[in-house]
Structures are given as structure tokens and as C-alpha cells.
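> Below are the sequence and a predicted model for it; my questions follow.
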Amino acid sequence: MTGNVWFIIGASSGFGKAIAEEALRRGDSVIASSRRGTSLKDLESLGAMLLDLDATSEDATISAAFQKAIDKYGKITHFVNAPGYLLEGPVEGASAKDALDSISVNVLAIMNLTRLQVAYLRTRGSGYIANFGSIGSWHGGSAFSHYAAAKWAVSGFTESVHAEVKEFGINATVVEPGYFRTEFLHEGGGNRKVVSNPLEKEYKGTSVEQARNALNNYNNKQPGDVVKGAKVIIDVLTGSGVAAGKEFPVRVVLGRDCMDGIRAKLASTEKLMKEWEDVIVSTDHDV
């Protein structure tokens, strides 16, 4: 056994589950949690401690879950916050509840978990927190406005947290994957939800319909390998393997598609700055 103890929220599928499996393969201790965490018998058979934990729970419930892990392993060294889902559809088709639920799970839960994790790790004087952003942290697009808003928020929040807590020996990073071959784009489950009023007739033939068709066609054909991604994430969070000797990154970008998307965003932003530079600086006070 190593000295690493991972507490993973959202371990039922995708990256959360892959990170749990990779950490266990390396001989680390893992607490795997989700809303139905105790049903993750395959992770339990690999040696994980299972916990039921809804990411949107009250502070007392979250703290009690952390304490169960500490009681068993004596500490928690790494937190991974991987809950979340895609809310798909035109913005006008989302009800107020759709929007609130999306922000509650994808943003506010991450913020609250991080707050409690920082409070614990600060008393230890060390530790790691990984929150999940996305390629959607860098650009918006038709049919995923709420998802992009959530992921931009998580990336900005995590970057700020890292600056705030690194003096205490705590490192926070946001993982920004491109499209990986997980269950994320499956319809009918908890990972991909459609707005209450999809307005399919009204948006027929538009970029919203095109985006939906693209997601359906891309499902199970995504270029990213989640097993490889999980190995990189653990290397980064342990300073080993591909991360050995490198400065800790506040962003962990995964996948060529995400890298290409970020470079395109940087180029378009620089073009915008150059085109509007005279207007931008014209708003300063005269010297």
C-alpha cells in the first residue's frame, strides 16, 4: 500500500470510476462515492471503500462521509470531484428548474465540496483537489449553453482556489477533457439530460438540431481513451510518471481535440483583441 488516500465523488462511471480503478491498481486506498455508491461492487472487489454520497448534500452529511474515510485510513490526501451532467437543448427550452438543477450539481456542489475539502487539507498542511471542467470550459456553442456556463465557472473557480491555497501546501487543478469514450453522451441516463421543452419543430434545421445529431453520431466514437486519461490525472496529482519533474498544472488538458479547441480559442481571442484594440484602450481616463 502507498500513502495515498483518494476520496472520489462521482465514481459510478466515466472518469471518476477510471481514476478509482487506476489508483487501486497502483496500491492506493480509494473511497468511491456517488448517490448509489454502495452499489459499486466491482470497485469494492478491487479494494475500494464504498459510500453513498449525493454531491449536493448538506455540509454535515459531506463532513460525516469524509470522517468515515479518515476513521478508516487515518487521512485523505487526494479529492476528486467528478459529479456532473450535460443539459442539452436550446436555452429558451430550459425551465428555471432545469437551469437551477444544472448549476446546483455542476457548479455549486463542486464549490461546496471544495470548500470543505480545503478546510480539512489546510489543517493537514498538504493535499490535492481535482475538479472537472471540460473542453466546454473554453468555448460555447449551440445546444449546450448551460453546460458551457457551468464548466467555465468550475475552471475559473478552481484556478482561483489554487492561487488561494497553494501557500498552505494544497494544490488544486481543473481537469479539462475533450471527448472521451465514456457513457457521458448516452441518452436516457443521468449523464445527458434534455431541456424540458426541446422545441424540436421550432429549431429544426438549425445549429441546435445539428449539435444534437452530432452528439448522437459521436457517441461511442469519441477519440479519448478514459483509461489513458485516468493514468495521466493520477500521475499529475502524485507528481509521478509523465508529470515527474514538471511544475504542477492548474489545468490538466486531455485529448488532442481539447488542445486544438483551446488553440483555436486563443487565436480567435487574439484576433478580436487586435481588431478592437483602439476601442478597448479608448475607455481609459486621459492622463
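Noted; the coordinates are in hand.

> drop to CA atoms for contacts and neighbour counts, all remaining ones
OK.

> Could you pull out the buried residues of the host helix or strand of residue 160?
Residue 160 belongs to helix 145-165 when assigned by DSSP states H and E. Of the residues in helix 145-165, 145-155, 157-159, 161-162, 165 count as buried by neighbour count, 16 or more other CA atoms under 10 Å.

> Name the next helix or strand following it along the chain.
In N-to-C order, the element after helix 145-165 by DSSP H and E is strand 170-177.

> if we can go back for a sec, and the helix holding residue 160, how far out from the chain's middle?
How far helix 145-165 lies from its chain's middle: 9 Å, per CA atoms, centre = their mean, to the nearest Å.

> quick one, it and strand 170-177 angle?
160 degrees (axes from the mean of the first three to the mean of the last three CA atoms, to 10 degrees).

> so what does helix 145-165 touch, helix or strand wise?
Under the contact criterion of 3 or more CA pairs under 8 Å, 6 or more residues apart in numbering; DSSP states H and E, helix 145-165 touches strand 86-88, helix 96-103, helix 109-124, strand 127-132, strand 170-177.

> take the one below as the second:
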Amino acid sequence: MAGNVWFIAGASNGFGRAIGFEALKRGDKVVATSRNPAKMEDLKAAGALVLALDVTSDDATIRAVFQKAVDTYGKITHCINAAGYVLEAAAEEASAQEVFNQFNTNVLGVMSMTRHALHHMRPRRQGVIANFGSLASWQGVPAASYYCSTKFAVTGFTETVHNEVSGLGISAVIIEPGHFRTGFLNEGGANRIKAANPLTEEYKGTPVDVVKSQLDGLDNKQPGDVVKGAKVIVDVLTQTGVAEGKKIPNRLILGRDALDAVQDKIKSTEANIKEWEHVILSTDHDDVKK
């Protein structure tokens, strides 16, 4: 696909930043957005159009930023929604405001960006929207109840959007990476927010306590290489390189740990169905054909 224009939300770090650099390296145009444009000076120096954008902004604000991108480059071919963070909290530990903030960024922000991207892609009957899920789209991780639920939500939303717009020449893809070395788990960063009132003693020795310790140990030691991941993502979304001759998948899983999570989910689901199939089928009306 020639003349690609990438609109990236959450381009100041992690996958958003890496995708921006990979696209620029290929000669594509990049519109890099983030709440903090100062963190994208290197992308700007590399040729990106850098714009301030908080994905939780109102429609008028988001619309204006998209319009600035279209006014500059004439179109948007790829929209990447990489903004997000993890609220480190068991279900009981989080406040209502902390839960709202998590969903506002990770889910409602993705939905807003998708709506506005479709407004520009639909008339052209061409485009790719890629929303970030996670291995947490497949499994419930203790100490991340709300983060996991946001990723389940984004996956369901994205799959449905794809079914709505694929006939219009638009693809919606959920990208599901495992643990990548992006700084996502860094203490004091913007991507790992701990509940203000944790129940440390109450959950001592439980899976919640274990996972919190594991996250500390995993920080900066994640197995995934974000540069390699970004290269695969750009290949897949442009149907080049490793994706030459392939259709864009609805779900793009990245990393061995993510693959393991998916395979575990498939096995446990199949086992559950096998054990309970007779009960599952027993609830239909008697006049339904067997």
C-alpha cells in the first residue's frame, strides 16, 4: 500500500513510539500524538508530525487533531491506538475513580479514536485500525482485574468493528503482545499506576501478592523485543515483509508468552466444553432440533 499515513495515539513510548520510527524508516508519513509532545522530540526530528492529544478528550478536540493530520497529509491510512496503562490493583483495592480512569483511557479512548478514524477512512473505502490488546485479553491476571477487563473489552469491540467495516475495505485488528521490554512496568512511570489504598496485609501470600512481586521482577527483563515487534506490526498492517501475500488477521499475537496464554485458554475452554456439553445443550426448547 503506497503512500501510507500513520496516525498513532500513545506515540511517546512503547509500541506507539517504535511503530512510528519503523514507519518513518520505510518512508511513510507519521502523525505522532501523545498527552506530552515534549516526549516525542526524537520522532519530530525523524520527520513525524507531532501533535498533543489525550485520548480521553471530547469529540471536538479529537476531531480537530484528526483534521490537522488530514489537512497536512491528505488522508489517514493507518490508525494505531497504543495509549493505555495498567492499574495495579485487585478488584477490592481500587476506588471507583481509579476504575473509571482505567476504562476511560484503555476502552473509551480506544473507542473514540476508532470512531474518528472511521469517519476519514470510510469515504475512501480503505484503511487499517489497530487497537492494542494484550495476553491479558485471554486470561485474568490477579492484581490486574481492571486492566484485564479493559483488554477483553477492546478485543470484543475491535472484532465487532471489523465485522461492521470489512465490507467497506477497512480492517480492524487487535494486537495482542505478551510482555515486551518497553518500560511499561517501570516504577513511577505513567504506564503502571498502583491503587492509592492497597490491601497489602489482607492479600499477603495470595495470588495478588505473588503477581505484584512478579511484576517487579519482570520490569526491564521482559522477553519481547519492541523493535522486532514493531517491524512485524508494520509488515502485517501493510501486507509486506513477513506478511507478503497474506490477509491482515483480525488478531495479531506477539511473543511466546502471549502464544502460551492463548493456547492455555483454548485447552481449558475445550476441556470445559467437553465436561459440560450435555448441560449446555440441555437448556434449549424441546422443539429445537437436536
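That came in fine, so what should we check first? Everything quoted here is computed from the prediction, not taken from an experiment.

> if we can go back for a sec, have a look at how far, on average, the helix holding residue 160 of the first structure is from the second structure.
Taking mean CA distance after the TM-score superposition for the first structure, the mean distance separating helix 145-165 of the first structure from the aligned residues in the second structure is 0.4 Å.

> got the contact list for that helix?
85-88, 90-91, 99, 102-103, 106-107, 110-111, 118, 122, 131-134, 136-141, 170-174, 250-251 (CA atoms under 8 Å, 6 or more residues apart in numbering).

> again with stretch 177-193 of the first structure
13-15, 84-88, 133-135, 215-216, 219-226, 252-258.

> same thing with stretch 218-238 of the first structure?
14-15, 18-19, 22-23, 78, 128, 175, 178-182, 185-186, 241-244, 248-249, 252, 254-255.

> longest helix anywhere in the first structure?
helix 256-281 (DSSP state H).

> about what we covered before: Serialize the helices and strands packed on helix 145-165 of the first structure to a markdown table and add fields for mean neighbour count and distance to residue 236 of the first structure.
Output for those, formatted as a markdown table (neighbours: other CA atoms under 10 Å; distance: least, CA to CA, whole Å):
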| stretch | mean neighbour count | distance to residue 236 of the first structure |
| --- | --- | --- |
| strand 86-88 | 23 | 26 |
| helix 96-103 | 15 | 28 |
| helix 109-124 | 18 | 18 |
| strand 127-132 | 24 | 10 |
| strand 170-177 | 25 | 9 |
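
> Make a markdown table from the ones you listed and add distance to residue 273 of the first structure to it.
Formatted as a markdown table, those follow (distance: least, CA to CA, whole Å):
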| stretch | distance to residue 273 of the first structure |
| --- | --- |
| strand 86-88 | 31 |
| helix 96-103 | 30 |
| helix 109-124 | 31 |
| strand 127-132 | 29 |
| strand 170-177 | 25 |
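
> To residue 61 of the first structure, which of the ones you listed lies closest?
helix 109-124 (11.0 Å; CA to CA).

> Give the other helices and strands that the closest one contacts.
Helix 109-124 of the first structure sits against helix 59-73, strand 78-81, strand 127-132, helix 145-165, strand 170-177, with contacts defined as 3+ CA pairs under 8 Å, 6+ apart.

> which one of the ones you listed lies closest to residue 29 of the first structure?
helix 59-73 (7.9 Å).

> Go ahead and name everything in contact with stretch 88-104 of the first structure.
56, 85, 87, 142-147, 150, 192-199, 208, 212.

> picking that back up, which PyMOL command selects the buried ones in the contacts of stretch 218-238 of the first structure?
To isolate the buried ones among the contacts of stretch 218-238 of the first structure in PyMOL, judged by 16+ other CA under 10 Å, type:
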select buried, resi 14+15+18+19+22+23+78+128+175+178+179+180+181+182+185+243+248+249+252+254+255
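
> What about the contacts of stretch 218-238 of the first structure, which are in strands?
If you go by DSSP state E, the contacts of stretch 218-238 of the first structure have 78, 128, 175, 252, 254 in strands.

> surely the second one meets residue 76?
Think residue 128 of the first structure. No: Residue 128 of the first structure is beyond contact range of residue 76, at 9.3 Å (criterion: CA atoms under 8 Å).

> Tell me the buried residues in stretch 245-262 of the first structure?
In stretch 245-262 of the first structure, counting by 16+ other CA under 10 Å, buried: 248-255, 257-259, 261-262.

> what residue is smack in the middle of the second structure?
Compute the mean C-alpha point of the second structure, and by CA atoms, centre = their mean the closest residue is residue 132, 1.2 Å away.

> From residue 272 of the second structure, how far off is it?
28 Å (CA to CA, to the nearest Å).

> Stretch 23-39 of the first structure spans what distance, first to last residue?
19 Å.

> Show me what it is in contact with.
1-12, 17, 20, 43, 46-55, 69, 73, 234.

> Please pick the buried ones from those residues.
4-12, 17, 20, 43, 47-55, 69, 234.

> buried residues in stretch 24-35 of the first structure?
Buried, per 16+ other CA under 10 Å, within stretch 24-35 of the first structure: 24, 28, 29, 30, 31, 32, 33, 34, 35.
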